[in-house]
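Undergrad: could you work out the structure for the sequence below:
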Amino acid sequence: MNYRKAAEFLHMTQPAVTQHIHFLENEYKCKLFNYNGKKLQKTKAAYKLESYARSAKYSENILKKEIISKPLTELRVGATKTIGEYVITEQVKRFFQNDSYTLSLIVDNTENLLYLLEHNKLDFALIEGFFDKQKYNYILYRNEPFVGICSKTHPFAHKNIPFEELFKETIIVREEGSGTRAIFEQILFEHNFTLDCFKKQICISNFQLIKELVLSEKSISFVYEAVANSDNELSFFTIGDNNITREFNYVYLKNTNAEKYITLF
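TA: Sure, this is the predicted structure:
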């Protein structure tokens, strides 16, 4: 969103970038950028053209692979941490039994995976968190309960807890950009609360460490049931009258044939 920086990145002059933008606007008979004061903004047409261009680039990359006719077809998959570490292990093992394909699997948070998807580094991503369903195509993988976790000796174990009681505790949350954190923050927001309501909050990106701290430090956290089921020492608890479930989805670029790779996986 800056002509000078775009020119530097492309090793072009700034007038050349401006000229090319004008060419695109003439070609598509629309305005792509406007200035709001000194701030450059995309128009709705620009967002549509950008989405189409990403999809076209993805399709071109697939065509190149097919023309080269490598002996093995590579599948590039992204998965959020809950799904990558606790859900798809058996699925990956089954995929390895197919001698016609090779697999590249990246486990990261939702924000980073969507970035990689948009920049043609992934064929699709398994996402646990929020994403723009208008911007991407998606297929439901499964619905998963979202639960509170604590140690078996914690007063919350196996109970239904009012929201107000939660805030006396130390809460452990994932990093910014993670689906798990976004889900929990959304639940709090729906009840007019935020993370700042808690006595203390700790941010950790690793689920194993989160589980160990929950067990040893008398803290609590919120995770998908697949994570909670991975450790027999953990106990569940629920909040309010909420039976919370959220979607796990296959997410891929619109106007591409990435769905066929999802079928393979």
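Undergrad: please make it C-alpha for all contacts and neighbour counts, starting now.
TA: Will do.
Undergrad: list the residues that contact Tyr35.
TA: By Cα atoms under 8 Å, 6 or more residues apart in numbering, the contact set of Tyr35 is Gln41.
Undergrad: just Lys152 next, same as before
TA: When contacts are counted by Cα under 8 Å, 6+ apart, Lys152 touches 233-235.
Undergrad: likewise for Ala258?
TA: Ala258 makes contacts with 123-124, 252, as judged by Cα under 8 Å, 6+ apart.
Undergrad: looking at this protein, which strand is longest?
TA: The single longest strand within the chain, with elements called by DSSP state E, is strand 136-151.
Undergrad: so what does that one touch, helix or strand wise?
TA: helix 207-216, strand 220-224, helix 225-228, strand 234-239, strand 245-253 (3 or more Cα pairs under 8 Å, 6 or more residues apart in numbering; DSSP states H and E).
Undergrad: I have a second one here; can you model it like the first so I can compare?
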Amino acid sequence: FIENSCYEEGALKIHASSTIGNNLMPRILGDFFKEFPHIRAELTVDNTRSIQQRILAMEVDLAVVEGSCLHPDIEVIPWREDELVIICHPDHPMAGKTVDLQSLKDEEWILRETGSGTRELFDEVLAARLCTPNVIMSLNRAEAVKQAVMEGLGIGCISNLAVWRARNAGLLSTISVSDLTLNRHFYLLLNRKKYRSGVIKKVSDFILRWDDKLLIS
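TA: Got it, this is the predicted structure:
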């Protein structure tokens, strides 16, 4: 069907939450276009909550997010695992160390905004155990969180996908927590009521089977 001219017109609308949209989707879509040069896609990066609303409004063909979704009209397909890490300036007293969670109770936090999948996991797993952490800044991009932490303004909690290059370059460090697990899943979302063209199925299948063994070294 790829050769059919009707699949060469317009653009498939894909939305991705910040971690996925900035760190995975450009490479995935680049690989896809090499294999299927007659299909094009329009990628928009937003937070998980906004993306779910657009999926329900049928404004988006498919989406990939890191937050949970329980709406009955949205099909949620588990995709891949991710890990959040606690980041700090390399000169931070706890940089590179393993501590217990309560050692972080007096730290100043720089986090993603409410509505993001990253913030959702932080609030579920860390916030209650830290008894209202001191969040001094909420930012709507992981890159902004990284920059603020690199300036030494506080510590953060974002995906390892977003920080591994900065860690390797010595611009950031991490704090390991002995009694904490911050693993989560990424998901592909589709509206159950929206017609799924051959192109939507082709792109969805490509995303789900995409291999990134060389992405993080």
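Undergrad: mind giving me the ChimeraX select for the contacts of Lys152 of the first structure, buried ones only?
TA: Entered in ChimeraX, the line below selects the buried ones among the contacts of Lys152 of the first structure, by 16 or more other Cα atoms under 10 Å:
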select :234,235
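Undergrad: how about the contacts of Lys152 of the first structure in a markdown table, adding distance to Lys260 of the first structure?
TA: Compiled in a markdown table, the contacts of Lys152 of the first structure are given as follows (distance: Cα to Cα, whole Å):
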| residue | distance to Lys260 of the first structure |
| --- | --- |
| Glu233 | 40 |
| Leu234 | 39 |
| Ser235 | 40 |
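Undergrad: pick the one among the contacts of Lys152 of the first structure closest to Glu165 of the first structure.
TA: When these are ranked by distance to Glu165 of the first structure (Cα to Cα), Ser235 comes first, at 17.0 Å.
Undergrad: how near is the counterpart of the closest one in the second structure to Glu66 of the second structure?
TA: Aligned by TM-score structural alignment, Ser235 of the first structure pairs with Ser173 of the second structure. Using Cα to Cα, to the nearest Å, Ser173 of the second structure is found at 23 Å from Glu66 of the second structure.
Undergrad: determine the longest helix present in the first structure.
TA: Taking DSSP state H as the criterion, the first structure has its longest helix at helix 44-68.
Undergrad: mean shift of the helix or strand just after that helix relative to the second structure?
TA: Counting by DSSP states H and E, the next helix or strand C-terminal to helix 44-68 of the first structure is strand 73-79. Strand 73-79 of the first structure, aligned to the second structure and superposed, deviates on average by 1.9 Å (mean Cα distance after the TM-score superposition for the first structure).
Undergrad: could you pull out the buried residues of strand 73-79 of the first structure?
TA: 75-79.
Undergrad: looking at the residues you listed, which is nearest Glu27 of the first structure?
TA: Nearest to Glu27 of the first structure out of those is Arg76 (Cα to Cα; 33.7 Å).
Undergrad: how far away is the counterpart of that closest one in the second structure from Met58 of the second structure?
TA: When the second structure is aligned by TM-score structural alignment, the residue opposite Arg76 of the first structure is Lys13. Distance, Lys13 of the second structure to Met58 of the second structure, using Cα to Cα: 10 Å.
Undergrad: and stretch 106-113 of the first structure, end to end?
TA: End-to-end distance for stretch 106-113 of the first structure: 8 Å, by Cα to Cα.
Undergrad: what span of the second structure lines up against it?
TA: Using TM-score structural alignment, stretch 106-113 of the first structure corresponds to residues 44-51 of the second structure.
Undergrad: and the closest residue to Asn243 of the first structure other than its chain neighbours, how far is that from Pro155 of the first structure?
TA: Once flanking residues are discounted, Asn243 of the first structure sits nearest to Pro145: 7.6 Å by Cα to Cα, 6 or more residues apart in numbering. Distance of Pro145 of the first structure to Pro155 of the first structure, computed by Cα to Cα: 21 Å.
Undergrad: one step back: give me the distance between the match of Arg76 of the first structure and Leu62 of the second structure.
TA: The spacing between Lys13 of the second structure and Leu62 of the second structure, counted by Cα to Cα, is 7 Å.
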